[in-house]
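[1] below: sequence and its predicted model.
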Amino acid sequence: MKPLPYLQRADGGAQLIVDGAPFLMLGGEVHNSSSSSLAYMERVWERMTSLHCNTALTPVSWELIEPVEGEFDFRLVDGLLEGARRHGMRLVPLWFGAFKNGRSTYAPEWVKTNPARFIHAQSRPGHDVLPLSSFCEETVQADARAFAALMRHLREVDSERRTVVMMQVENEVGLMRAQRDYSAPAERVFSQPVPSSLIGSLQENAGALHPGLAHARLNSGPNAMWADIFGSDASEAFMSWGFGRFVGRVAEAGRAEYPLPHFANAWLVQYEGQPPGEYPNGGPVSRMMDIWRAAAPAIELLAPDIYIDDFACVCADYARNGNPLFIPEARRDHTAPACAFYAIGEHSALGFSPFGIESIGGALEEVIAGPVADASLGIQTDPSGSLLAQSYRLLSGMAPVLAPHFNTNTMRGILQTPAPEAGLDLGGFRLQIRFPKALAPGQPPAGGLIITLGPGDYLIAGFGFSVQFHADPHTPGEVDFLDITEGDYADGQWIPGRRLNGDEYAVQLGAAPCVRRARVYQHHPQ
């Protein structure tokens, strides 16, 4: 039997290995309610197939698999597995357990209606709020039991087929509209010194901590309290530890049954200086990643859900200190294709996944993807989805060629900015990237990736830019092409097309995703 999917670590990054080979997730996350109906999913599978997706990210909710405590119903899970297999896709289930988007709406009725047992968070002393407390032992045990049952079932029905390749644990956890949790179990933890395991982990990684924790006073002594170490960030650090431990314990229970890669996703800080509570307080935002990694060692990566404009900055913030980049949610608008190319090329992303994938090309149901829902995420849906479909088709064919260049210095990503051109050094030459069309509202930015296959040998893929090659400033001599070839890839095999010369003697990628092979040489004057 082939090994289970796993993350193969190398050079500070990782690759997802499925059936013994690298697997690039060209994904789509369905709307929150879509996977609750197998009949509804039939139309979703078809839409995803037309977009050349190879991976579906689908919610699996606690309320539907354990409607009565201790009684599990996995018919919906089995139907999702069957649908994915029938359409040639892999599956990443999203565990919507006690926490989803800073709320607890996916907890079962028997949890919601028993606040004496399943304690709610408090936004101030004595003031209960609807979300559950991440510090409640009964809640974490019940959630972990349900998740372990799900993973046990997946082991029994999918370990040979390996349809499921990763698991997301909870969704965008954190506490909204509160400085911190003031419930009784939370107060008991907050009144104690900061756990020595957290201090030790941060001290061990002091040289690589995120700049957001650079101010932490890690030598405050063995009885240091949260404010002693974290100052004004004490409440968020405390909540990050609480949610990290909750999610980590759920993941530990699941991995004990079926050790697939597990990850947690983050609702991001939307602007500099935004206070915790306007975004879920305690979630794995970038400046709290080091606390999360100490709290939840069973979580193998922390993943950003990127809806803000500075896509490149967020990628760089998460692709650090050994955290592999995976983007489980991104805008499904005109920016998605370029962002997919860039994340894969620049940061060796494990995968890319626009949210509400079935709404690309037109919503299946207005109630699911109408203007209110889209406006709340800042989304403008791509009218046709053709650019994403073409991009995914090209990347899928290239995937075996990309794999050896992951986490190396031989591959770079391209993402258009307002500047008319950009430069990068790759393979011993200086590459000048030019964007013939300026960025304009509602128009796709240019995007792509460039690989050096060997001395003077380049693969250029993407759309909307041109590439000129120049000599290193310290090495005199003119640079010219040996040849330029357009073509395509199918299952990693290069299919050459025209040899470009004469009037076409340039590397120019038009509006549709395409690929070029170019060989260059440097003429050294005698």
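    Received the coordinates, thanks. Residues are numbered from 1 along each chain as shown.

[2] when you work out contacts or count neighbours from here on, use the C-alpha atoms and nothing else.
    Will do.

[3] state which helix of this protein is the longest.
    helix 234-257 (DSSP state H).

[4] give the other helices and strands that that helix contacts.
    helix 137-158, strand 167-171, helix 226-230, helix 289-295 (3 or more Cα pairs under 8 Å, 6 or more residues apart in numbering; DSSP states H and E).

[5] nearest to Thr105, of these?
    With Cα to Cα, the closest approach to Thr105 among those belongs to strand 167-171: 11.5 Å.

[6] other residues contacting the next helix-or-strand element following that closest one?
    Scanning forward in sequence from strand 167-171 by DSSP states H and E, the next helix or strand is helix 184-190. Applying Cα atoms under 8 Å, 6 or more residues apart in numbering, the contact partners of helix 184-190 are 133, 135-136, 181, 226, 238.

[7] adding another structure so you can compare the two:
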Amino acid sequence: MIRLYSLFSVLFLAISAVAQSSINLPHLQKQGSTSQLIVSGKPFLMLGGELGNSSASDMEYMKPIWPKLQQMHVNTVLAPIYWELLEPQEGKFDFTLVDELVKDARQHQIKLVLLWFGSWKNSMSCYVPAWVKTDTKRFPRVQTKAGKAVEILTPFGKNSLDADIKAFSALMRHIRETDERQQTVIMIQVENEIGMLPEARDHSALANTAFDQPVPKSLIQHLQTNKAALAPAVRSAWQTNGAKTSGNWEAVFGKSLSTDEIFIAWHLAQYANRVTEAGKGIYPIPMFVNAALNRPNVKPGDYPSGGPLPHIIDIWKVGAPTLDFLSPDFYNPDFNYWNDLYSRPDNPLFIPEIRFEPANAARVFYAIGHYDAMGFSPFSIESTDKPAEGPIAKSYHVLTQLSPTILAHQGKGVMNGMLFDKKMAIDTVHLGGYTFICKHDYTLGWSPKAKEDEWPTTGGLIIQTGPNDFTIAGSGIVITCLSDQPQTPNAGILQLDEGHYVDGKWKPGRRLNGDQDHQGRHIRIPVGDYGIQKLTLYRF
């Protein structure tokens, strides 16, 4: 009886440990109006960098990169996992690169977001194993209208989907077995920049058969239930054709490139969802898909058609409900425009990839301050020769110190950001009954460079931490304050200190007054400086 009791005790403890482990896995959790990534039971702000596509395929090549990343204050690396190297022979998996990547990340106190380069990478199927590439009968390709094969696996190939699921499942099982306790891997990107090229949809026999099938009832129901909230492109295609509730894709959405894109988006989303379901069934950490953004007046197929883009986001949300969110990759202008479209109640903002350039040092403050972004990640982060001196390193140094404060206030309506260049040099922020007139530092006119045709991109964020207390951080900003109370319309600087955090504790430096705050008239962090200032206001 005692032995049986002991056995039950051991089983109970084992089951409890598994349950506790599952509860503490990385996951998303709502706070106010946003979602945060929770790692080891605490909110985590990803100050990230994505490796160049081939860097993680050679651990010797990676050795000098890890110290670089530390010098840049990167706390999260986005690293590819290559199907062709994971499963070089069908059914035989090699986790050597995965294990080395995880080991090195742990040694350098860096978390990992793994990018599954599976069926598709930038639309193409260039990372599938040789045994998939060379067997086009078993693993069919996309075809153009003219019948020409493209080096893209068709999403209608059952064998392709099954093989991808098998490989991805093996990866997730290995991560669970080797990393569940340490949680070095905190998130997964499923595929990479999915989309259809060089035409709006696949025209293979398999695709054409699917195109003639009825539009799925789940999508029709979503269209009916969410008429007012649909993305304009989807709503227009559906309603212009009579808002039909049954029929094949052309019957419901009309004959157009838009219909072709909606159709292929659904099937790409379904494919990604099946892969995600399989992976989460083994190890349910957050998973997402990224998008190669389109440009104005460019037709589907000239950009990767059917990817998780804002104008067809409804298709992806219904077609791939297991994904936690969809994310933009930035290689074009209009930073605010695209972030506005991706920041939705059902879609927290994460920027997994953005061109590595100096302006990112300002954009990261704005993404976190204005959009409550859970993370930011320039591409080919290792390509700098001066890691500690780069602008993004200086911003990340500031944001590393501020992360606990940022995470405590995200989603509560007490934080905002600013982003400036010469064309957009002024913005207004309202917080705590005060109006902050925020401007580019060069609007003061003191710098000789203020007369140049272009100004560097600058930015920052403001967090209200008390009734009259604010924390301001960034670079190249100048701020004046007004009270929103009619009886005391003026706001004065009661106290302004620069400083930094050490082990989470604020260490004030200079008390800023006189010339440093223009005799109490403004708060300023000059171009080229990256800092934190604590502000207390009063009304009069």
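    Arrived safely, thanks for sending. Quantities reported herein were computed from a predicted structural model and do not represent experimental measurements.

[8] give me the mean distance between the longest helix of structure 1 and structure 2.
    Following the fit onto structure 2, the mean deviation recorded for helix 234-257 of structure 1 is 0.7 Å by mean Cα distance after the TM-score superposition for structure 1.

[9] which positions in that helix come out as buried?
    Neighbour-count burial for helix 234-257 of structure 1, with 16 or more other Cα atoms under 10 Å as criterion, is recorded at 234-255, 257.

[10] whereabouts in structure 2 does it align?
    The alignment of helix 234-257 of structure 1 onto structure 2 (TM-score structural alignment) spans residues 259-282.

[11] equivalent analysis for stretch 367-377 of structure 1, please.
    The aligned range for stretch 367-377 of structure 1 is empty, by TM-score structural alignment.

[12] and Arg293 of structure 1? What does it align with in structure 2?
    Using TM-score structural alignment, Arg293 of structure 1 lines up with Lys317 in structure 2.

[13] hey, where'd the helices end up in the stretch 1-150 of structure 1?
    Using DSSP state H, counting those that start in this stretch, the helices of the stretch 1-150 of structure 1 run over residues 38-50, 62-65, 75-86, 109-112, 137-158.

[14] for the ones you listed, give me a markdown table that also has mean neighbour count and distance to Arg320 of structure 1.
    Shown next, in a markdown table, are the helices of the stretch 1-150 of structure 1 (neighbours: other Cα atoms under 10 Å; distance: least, Cα to Cα, whole Å):
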| stretch | mean neighbour count | distance to Arg320 of structure 1 |
| --- | --- | --- |
| helix 38-50 | 17 | 31 |
| helix 62-65 | 21 | 32 |
| helix 75-86 | 18 | 32 |
| helix 109-112 | 18 | 38 |
| helix 137-158 | 19 | 29 |
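
[15] wait, which of those is closest to Phe463 of structure 1?
    So among these, helix 38-50 is nearest, using Cα to Cα, at 20.2 Å.

[16] what range in structure 2 matches that closest one?
    If you align by TM-score structural alignment, helix 38-50 of structure 1 falls on residues 59-71 of structure 2.

[17] could you identify the most distant pair in the contacts of helix 184-190 of structure 1?
    Cys136 and Trp226 (19.6 Å).

[18] contacts only, for the counterpart of Lys507 of structure 2 in structure 1.
    In structure 1, the residue matched to Lys507 of structure 2 (TM-score structural alignment) is Ile495. Counting by Cα under 8 Å, 6+ apart, Ile495 of structure 1 touches 487-489.

[19] from these, pick the one nearest Arg103 of structure 1.
    For the contacts of Ile495 of structure 1, the nearest to Arg103 of structure 1 is Tyr489 (44.5 Å; Cα to Cα).

[20] which SS class is the closest one?
    strand (DSSP: H, G, I helix; E, B strand; the rest coil).
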